[in-house]
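> What follows is a protein structure lacking sequence information:
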């Protein structure tokens, strides 16, 4: 297992994600709710170490 480079740039509720190859994806986080452009999934932070995730709909 090798070392992995990751960097996040936060601009208000918008989060830009970068890897060693450059731009990776963007996320939007408002309060406990978030959405990621790569996974196209909604996530809601629950109390403690838990979170709820709804994957993109499958047709």
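Structure's in. What do you need? Small disclaimer: the values here were computed from a predicted structure and weren't measured.
> alpha carbons only for contacts and neighbour counts from here, please
Fine.
> buried set for stretch 19-27?
Using 16 or more other C-alpha atoms under 10 Å as the test for burial, stretch 19-27 gives 26-27.
> ok, now stretch 26-41?
Residues 26-29, 34-36 are the ones in stretch 26-41 that count as buried (16+ other C-alpha under 10 Å).
> Those in strands, which ones?
Cross-referencing the buried residues of stretch 26-41 against strands under DSSP state E gives 26-29, 34-36.
> Check it against this one:
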């Protein structure tokens, strides 16, 4: 297993994600709900270590 560089920059509810190759994706997080531009998935944080995720169907 190799070492992977990952970084996040938060600007209010907007989160920019970076890898060793540069910009990767952006996310929007409002309260317990979040959406990621790369996976196009909705996620809701649940109590404890749980979360609920809904992927956007791809055609």
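Everything's here; your move. Model, not experiment: these values are computed from the prediction.
> related to what we said a few turns ago, can you redo the ones in strands among the buried residues of stretch 26-41 of structure 1 as JSON lines with distance to residue 4 of structure 1?
Shown next, in JSON lines, are these (distance: C-alpha to C-alpha, whole Å):
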{"residue": "26", "distance to residue 4 of structure 1": "18"}
{"residue": "27", "distance to residue 4 of structure 1": "20"}
{"residue": "28", "distance to residue 4 of structure 1": "23"}
{"residue": "29", "distance to residue 4 of structure 1": "24"}
{"residue": "34", "distance to residue 4 of structure 1": "24"}
{"residue": "35", "distance to residue 4 of structure 1": "23"}
{"residue": "36", "distance to residue 4 of structure 1": "20"}
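> Name the secondary structure element that contains residue 9 of structure 1.
Residue 9 of structure 1 is part of strand 6-11 when elements are defined by DSSP states H and E.
> So what touches that strand?
The contact list for strand 6-11 of structure 1 (C-alpha atoms under 8 Å, 6 or more residues apart in numbering) reads 15-20.
> what do you get if the cut-off is 10 Å, keeping everything else the same?
Contact with strand 6-11 of structure 1 is made by 15-29, as judged by C-alpha atoms under 10 Å, 6 or more residues apart in numbering.
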